[in-house]
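In: My questions are about this predicted structure, shown below with the sequence.
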Amino acid sequence: MAEFVRTGVEGRIGLIALDNPPVNAAGAALRAGLVAALDRLAADPAVEVIALYGEGRSFIAGADIREFGRPSAGPWLPEICNRLESCEKPVVAVLHGAALGGGLEVAIAAHARVAVAGVTLGFPEVTLGILPGAGGTQRAPRLIGVAAALDLITTGRRIGAEEALALGLVDQVTQGDPRAVALAAAGQVLAGRLPTRRTGDIHITPDPEAIEKTAEALKHSQPHLFSPHRCVEAVATAALPLPEGLAEERRLFRLCMDSPQRAGLIHAFFAERAVAKIREATATPRPVGQIGVVGAGTMGSGIATACLLAGYPVVLVEKSPEALARGSAAIARNLDGAVSRGKLRPEARAALSLDTATAAAALSGCDLVIEAVFEDMSVKQAVLSEIELACPGALIATNTSYLDLNEMAQGLDAPENFLGLHFFSPAHVMRLVEVVVAAETQPEVVATGFALARRLGKIAVRAGVCDGFIGNRIMSAYRKAADLMALDGTPIAAIDAAVRGYGFAMGPFEMGDLAGLDIGWAARKRQAATRDPAARYHGALADRLCEAGWFGRKTGRGWYDHSGDGPVPNPEIPRLLREIQAAEGITPRPLDAPDIVARYETAMIMEAARVVEEGIALRPIDVDAVFLFGYGFPRWKGGPLHQADAIGAAEICARIERHALDNPRFWQVPDILRRMARAGGRFADLNRED
C-alpha cells in the first residue's frame, strides 16, 4: 500500500503522507494503507506524535463514490476514524485543498487540526442522498455545537479555513507546504503549544430547540428528500455516549444507502461528468478571444451576460437602437445583480468589455458569434449570412430551440464552422447548454462549444439535429400528454399539483404561463403542415387562449389569472373546454394524481427512449443530464431514463399499451423499450463511453 500511503519518522515525529491522486479519495487502498501506517507508527517507540497530511491537491476530498452501492473491501471509514481517535499517541491532521465528507470525518477524529489557508471543508454527503456515516454527525456537534453542525450537515455547505477556525472545527490556520506544516504542528504538540484531545471526550450541550427548528424547516423546504431528515435524527443523538451515537448514526446511514434517492443522486453526480465524454473530445478547441452576440432580446442579453461574467469581451449587435438599449440595460441589471450577490467584484464589473452596435460589421474581430434572433428560419438564415460576411472564418452558433440546423446551414459558405448552442433562459443562470452538431460541423468546432460551456460554468450535452433536439423534443411529448389530460377533463391545477408532487418546482401549465404561451403557439402553427391528420390534436385549448391574447404572466392571464394577489385558474377555461369537448365529442374523464403522474412520466420516458434510439443523444445518461440541469427534473430521481430503469422496461411498455387503447397514434411503444422488456435490459447498460 506504500504507493497510496507513506510513513516517515523525523526525530520524535511520525509522518503519514496520503498519496492517491488526484484528490486523495478515500478508496479501499488508501483506507488500508492508512490503517497500516497508523499501526506502524503507533508501535514505534521513537514516535511521540503523529502528523497526517495529504500530498498533491488535497488532504482527503471525500470517499470514493464509485464504491457506493457496490461491495467494497474493508477497513471501513468508521473503523479508521475510531482507531485514529483511540490512538494513544496524539494525532494532528493538516488540511489543505479540500477536506470534504469522509476526509473531514477523518480530520475531526484526530486530536488536533491545522488548516492551510485556502482549504475547503464541508459535509457534502446530503447532496448524494446519504449522511456523514463515519462519525461526522457525532463529532462535529462536539466541536462546533449542534446548531452549527446541523447547518453544515443538512445543507452540504462548504466553508473556508477562517470560518472553520471561528466555529472551532480547526485549531489553527497557517500557510505553507502541507509536509512542512505537519512537521511544525507536530512540533507544537510536543512543545505543548498545540493542545490535543479526543473529540469523543468533549461534553456536548443538547440543543433541542435547534433540532426542532431545523426539522421543521426541512419539512417545508425539502419535503421530498429523505437524507436531510435522517441527518437531523443522527445529530439529535450526539448527546448520547459516543458509541451509542455512532451506532445510531450507522443505522441511519444504512437507511440512506438503501434509499432509491441515494442511487438517483449519485447517478446525477456522475451524469454531470459523463456528458463531457464525447467522440470529439480528442479534437483541439479553437481559440476564442472575443464573442459576438446578435440579438438583444431576453436570450441574447442573457448569453452576453454569461460571456461577460466568464471574462470574454463581447460585441452585442441589434438592428433596432431601441431594442439594443433595452438589451444593454438588461445586461447592466444582470451584472449589478451579480455584484450585489457577491458573485462579481465591483472592480471586475468595471473592467468588463461590452461593445454595442446596430450593424453586423462590428463583429469583424470576433472569433465566435452566437445568433439569438427571432425563431424563424428565413430570419435566422439571413442573419447568419450577414455574420459570415462580417467575420469570415469565425465560428457561428445559433441559439435556436427547435429549428433544423442542416437547413439553416444551407446558405453558409463554411457550414463546417457552424453549430448550435442552445442556452436555456435565463441564459446567465441556467447551467445547461445543448451543443447541437449539424451534418457538416467539424470536430474541433464541437470541442470549442464544449470548451466555451466549461468556461461559462455550464454543463454541455451533445445533441443531434431534430425538432427540439433532446430537451424540447421530449418536453413537447409530455406537454402534449398534459394537454390531452386537460382536454379530457382533468383540471389544470390538479395536473400542476400532481407534477409538483412528483418533484418538479412547477407544473407544465404554470411553466407555460411563465415562459409565454405564444412560444408554443408559434411552434404548433409551424408544425401544422406536417401534423398527422389522423392523430388527435392536443393544442386546441391552448390555441383558444392564445387567440384571446392570453399569453401567460406577461399579459396577466393564460392558464391562470395573474391579475390578483396570486394566480388562480383562468375562469374562462371551463367554458372554452366545454365548447371543445362538445365539438370533438369528448366525454370528460378526470384523472387522479397517481394517474396524472403515470401518464406524464411515461410520455417523458417514451420520447426519451426514441431520442436515444435515434442517436440524438449519445447515451441515456445524456438525456438525464439535460433534464436534471435544464428542465428541473427532481435530482433525487436521477433523470427520466434512470427512473425508467427503476420502474422497469416491461412496466413502461405495459403502461404505453394501456394508454394506447384510447389514443394509439400518440401512445406507441418504442422498439428500444420493447427489446429491453424482452431481454430484461436497462438504459444503464447503454451508458457506454464514446
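Out: Received, thanks. Residues are numbered from 1 along each chain as shown.

In: Please count neighbours and contacts with C-alpha atoms only from this point.
Out: Noted.

In: now Ala99, what's its secondary structure?
Out: strand (DSSP: H, G, I helix; E, B strand; the rest coil).

In: mind checking how far it is from Ala238?
Out: Using Cα to Cα, to the nearest Å, Ala99 is found at 22 Å from Ala238.

In: now Glu48
Out: Separation of Glu48 from Ala238 (Cα to Cα): 31 Å.

In: The two: which is more packed in?
Out: Between Glu48 and Ala238, Ala238 has the larger neighbour count (other Cα atoms under 10 Å), namely 30 against 19.

In: Now do the more buried one against Ala310, distance only.
Out: The value you get for Ala238 to Ala310, if Cα to Cα is used, is 44 Å.

In: and if you look at Leu661?
Out: In this structure, Leu661 lies at 52 Å from Ala310, with Cα to Cα as the measure.

In: between these two, which one's more packed in?
Out: Ranked by neighbour count (other Cα under 10 Å), Leu661 and Ala310 place Ala310 first, with 16 against 10.

In: these two touch, right, that one and Arg454?
Out: No. Counting by Cα atoms under 8 Å, Ala310 does not reach Arg454; the two are 9.7 Å apart.

In: any chance you could map the strands in the stretch 1-150 of the chain?
Out: 5-10, 13-18, 49-54, 91-95, 98-100, 112-116, 120-122 (DSSP state E, counting those that start in this stretch).

In: Figure out which of the ones you listed is closest to Val35.
Out: Distance to Val35, taken as Cα to Cα, is lowest for strand 5-10 among the strands of the stretch 1-150 of the chain, at 9.5 Å.

In: who does that closest one touch, helix- and strand-wise?
Out: Packing partners of strand 5-10 (3 or more Cα pairs under 8 Å, 6 or more residues apart in numbering; DSSP states H and E): strand 13-18, helix 28-42.

In: alright, now check it against this:
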Amino acid sequence: MSSSVSIGNNNGVAVVTIDNPPVNALSFHVRELLMQALVSLRDEPSVAAIAITCAGRTFVAGADITEFGKPVRQPDLRALVAMLETIAKPTVAAIHGTALGGGLELALGCHFRVADTGAKLGLPEVKLGLLPGGGGTVRLPRLVGPLKALSMIVSGTPIVAAEALADGLVDAVFDGDLIAQAVSIAADMVAKGGPFTPVRDRNDRLDQANLPAFDKQAAALSKKARGLEAPIACAQSVRNALTLPFDEALAAERDLFVKLVAGDQSRAQRHLFFAERQAAKIAGKDVVRRKIARVGVIGAGTMGGGIAMAFANGGLPVTLLETTQEALQRGLTTIDKNYAVSAMRGSLSEDAKRQRLALFKGSTDYADLTDCDLIVEAVFEEMAVKKEVFGRLDAVAKPGAILATNTSYLDVNEIAASTSRPQDLLGMHFFSPANVMKLLEIVRADKTSPDVLATIADLARRIGKVPVVVGVCHGFVGNRMLAARGSELEPLLLEGATPRQVDQAFTDFGWPMGPFQMVDLAGLDIGWRNRKARGQTADIADTLCEQGHFGQKTGSGFYRYEDSSRTPLLNPEVEALIRDKAAGNGIAPRTIGTKEIIERTLYPMINEGAKILEEGIAARASDIDVVWVNGYGFPVGKGGPMFWASLEGVDKIIRRLDHWHQQTGKDVFRVAPLLRQMAETGSWDGAAG
C-alpha cells in the first residue's frame, strides 16, 4: 500500500501502520487508505487478527483540523470506526505517544487497546469549541463510565496510561516493544476464540441509577463554561449515551458536532489553535540556539519570585538575587508557601515540591550570576533603576549570556543601550502571576540577535508559556491596547455609568472580570505611578490614590473589601466622588447602556491593534489575539480582539469610531488607515511593517 498506511504480517496477525508525519493526523488520504486496508484484512482468510499502530513519535494525535468546516470527504472517521466494528477478528490498537481526539476514537473502534507506559489518551475537542464527532462521547462512557467520561470530555484533559488502565480505557500497559506486545495479545485472543464484543455493545457501565449524580456533576461543570457552548454540548452528548440507544445517541452527537463546527465560537477557538502555533514560529529555522542550563532572576518580589518559579517548574535551576538578605528570605519564603499550597491542593506531589525547591539558590551578590546563561531583571519599573541593574550585569555576566528585562512599558532599546552587548538583550514580559499566566511577550529590540530571539522563543515553550514576539513601543502590544481600552472608562463614569455596571457589561461579554475589579486587584497605585511618569492624569483614580485607596490591598478602591475578603462591595464614597467630579466638569449624568460601554472600550482597543500592525510592532493580527486571550482574559469563544472585530463588523466599528471622533476630537477614536483597509479587503494580511 501507500507509505501512509502499510501492512505487515506477523504469524497471522496483520500489523497496520499509519505513517503521516508529524502527528499521524487522520487526514482524508489516510482514512481512505486505512479503510481499504481494513476491508481487505477483514475478508482475508490468512489473517486471524489485526493490530493498528503508528510510526514516528506518536499514535494518531487527532483529526486533520484543517478539514473542519469543509465538505466531508468519505470515508469520514465515523464510517471508518463503524467499519472497524464489523470485523469479527480481534482488533488491537497499540498506543504510544498520544491518542487524542480522532486518534482515541479510532482506538475505541477496536476490541482491545494496549498502551506504552508514557502514553496519554484524551478527547480534547472542547478546546476547539467542539465535541468528539467520531463517536467518542458515546463509546468512552461504555468503557470508563459516564462520570469519568464526562470529566475527560468536558475538560479535554488527557489521562496517562496508568490511569487509563485503572479506568478500563486500555486493557494493558507495557514498557518495552509495544508492537510485539500488541501482536502477542492479538494472538492470545485468537487462541481463546470469540466472539469479541465491540465497545458499542458494552452496556454494563451505563447504569441509569447514576443519572442524578451525573446531572449534578454536569451542572457543576456547566457553571464553569462561562458562556462557552462546547462544554455544555459535551455534557449533553455524554448524557445521551446514558439515556438513549447507541445509534440514537450517535446521531445526536453528530447533530451537535455539526452545529458547533459551523458556529462562531468554534471558528474562534480553531483560529486561536493555529494562531498560537504561528506566533511561536521564529524566522530563521537554521539559527543555532544558545544553551540555557541555569537562569538568574534579579528581584524576589511578587513578579521576580513568580518568574523564578516559572523556570523551576520547567526544570531549570535558578539563582534568585536580591539586594538584602531580608528581602531574599521573604521572597524564598513566599515561593515555599506557593508550592506548599499546590501540594495541599493535590496539584503537586510532595516529591515534586522538594525537587523544585531544590532548584533555587538565593544570593545577594551579583558575582553569583556569572554561571547563568540567561539573566532576567524583575526590579522596580523605573528606567534609572533598570539601567543601573544592567550596568552591573554588564560587568559580571559571562560572554554569550542572554540579558532580559521584564519591563511592562519601558523602552527596551534604551535599556539595551546601557550595556556593551545590546545584541544579547531583549524583553521578556511575563504576566502576573508569572508562574501561572501562559503569555510571554518577547520584546525584540533593534539590535537583538536572531539567535537570542529564537532561543527565548524555544525556552518559553519549554517552561509552558505561549510566546509572542513584539516590537518596542510604550506598553508593547498588550498594555498599549489596554490603555486604549481604558481611555473611556472614567468618561463613562462621569457621564452616568457605575463601576459595577461597567464591570457587569464586561463579564456578560465573557471577560473573567471587569476593568474596575481588575485595577482593584492589581493595585491602583501601579497605574497612578505610570501616569505620573508620563505626565497624565485620571480625575477619579488619582483622587482615590491620593486618599490612599489602592484597591484590595488597602481594603478599598473602586469597591470596598471587608475583612481581607476579595469580594467587591459597593463603595458609596466612590459614587459620591464620581458625582462631585461630574458636577465639577459640568457633566449631567445620563443612562448609559451595555452596548455603549462595550463599543467605547473595545472599539478603540481594536483600532489601536490596527495601528500596532501598521507600525510592525506585531507581525500578525493573530499574534495580537494570542496576546489578549492568554494574557488579559479576552473571551476564548470570541477568538481575540482582531478576530472578534471581523465577527462584529469592521464597517460598524469604523462608523462608531468616526462618530465619537467627530463628537470628542479624541485621538483614540481616530480611525487607523489599516482598519479602513481591512473593511475593504476583509483581511489583515500584509499589514505589518
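Out: Here it is on my side, so go on. Quick caveat, the model's predicted, so the values are computed rather than measured.

In: Please state their TM-score.
Out: Scored by TM-score structural alignment, normalised by the length of the second structure, the superposition of the two chains gives a TM-score of 0.94; 679 aligned residues with a Cα RMSD of 2.2 Å.

In: hang on, the earlier thing: CSV for the strands of the stretch 1-150 of the first structure, including distance to Pro78 of the first structure?
Out: As requested, these are arranged in CSV below (distance: least, Cα to Cα, whole Å):
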stretch, distance to Pro78 of the first structure
strand 5-10, 18
strand 13-18, 18
strand 49-54, 17
strand 91-95, 17
strand 98-100, 15
strand 112-116, 18
strand 120-122, 17
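
In: Quick check: which of these is buried the most?
Out: Of all these, strand 91-95 has the most neighbours on average by mean count of other Cα atoms under 10 Å, namely a mean of 30.

In: how many neighbours does the corresponding residue of the second structure for Glu416 of the first structure have?
Out: Mapped onto the second structure by TM-score structural alignment, Glu416 of the first structure lines up with Gln423. Residues contacting Gln423 of the second structure under the criterion other Cα under 10 Å number 20.

In: pretty sure Gln423 of the second structure belongs to a helix, no?
Out: Yes. Secondary structure assignment places Gln423 of the second structure in a helix (three-state DSSP).

In: ok, now which ones touch it?
Out: With contacts taken as Cα atoms under 8 Å, 6 or more residues apart in numbering, Gln423 of the second structure has the following neighbours: Lys447, Thr448, Ser449, Val452.

In: Can you list which of the residues you listed are found in helices?
Out: Under the assignment DSSP state H, the contacts of Gln423 of the second structure contribute Val452 to helices.

In: Now restrict the contacts of Gln423 of the second structure to buried residues only.
Out: Among these, those classed as buried by neighbour count (16 or more other Cα atoms under 10 Å) are Thr448, Ser449, Val452.

In: how much space is there between the nearest residue to the first one once chain neighbours are set aside and Phe214 of the second structure?
Out: Excluding its sequence neighbours, the residue lying closest to Thr448 of the second structure (Cα to Cα, 6 or more residues apart in numbering) is Gln423, at 4.4 Å. Computed as Cα to Cα, the Gln423 of the second structure to Phe214 of the second structure distance reads 58 Å.

In: What of Gly557 of the second structure?
Out: For Gly557 of the second structure, the distance to Phe214 of the second structure (Cα to Cα) stands at 42 Å.

In: Quick check: the residue lying closest to Ile605 of the first structure once chain neighbours are set aside vs Gly503 of the first structure, distance?
Out: With sequence-adjacent residues excluded and distances taken as Cα to Cα, 6+ apart, Ile605 of the first structure is closest to Pro640, at 5.8 Å. Pro640 of the first structure sits 12 Å away from Gly503 of the first structure, going by Cα to Cα.

In: more crowded one of the two?
Out: Regarding Pro640 of the first structure and Gly503, a neighbour count based on other Cα under 10 Å identifies Pro640 as having more, with 26 against 20.

In: Is that one in contact with Ala625, as I believe?
Out: No. No contact is recorded between Pro640 of the first structure and Ala625 when judged using Cα under 8 Å, the distance being 9.4 Å.

In: what's the closest of the strands of the stretch 1-150 of the first structure to Glu67 of the first structure?
Out: Once Cα to Cα is applied to these, the stretch that comes out nearest is strand 98-100, at 16.5 Å.

In: can you name the residues of the second structure that the closest one overlays?
Out: Using TM-score structural alignment, strand 98-100 of the first structure lines up with residues 98-100 of the second structure.

In: Now the matching stretch on the first structure. Mean distance?
Out: Compared with the first structure after fitting, stretch 98-100 of the second structure has a mean deviation of 1.4 Å; criterion: mean Cα distance after the TM-score superposition for the first structure.
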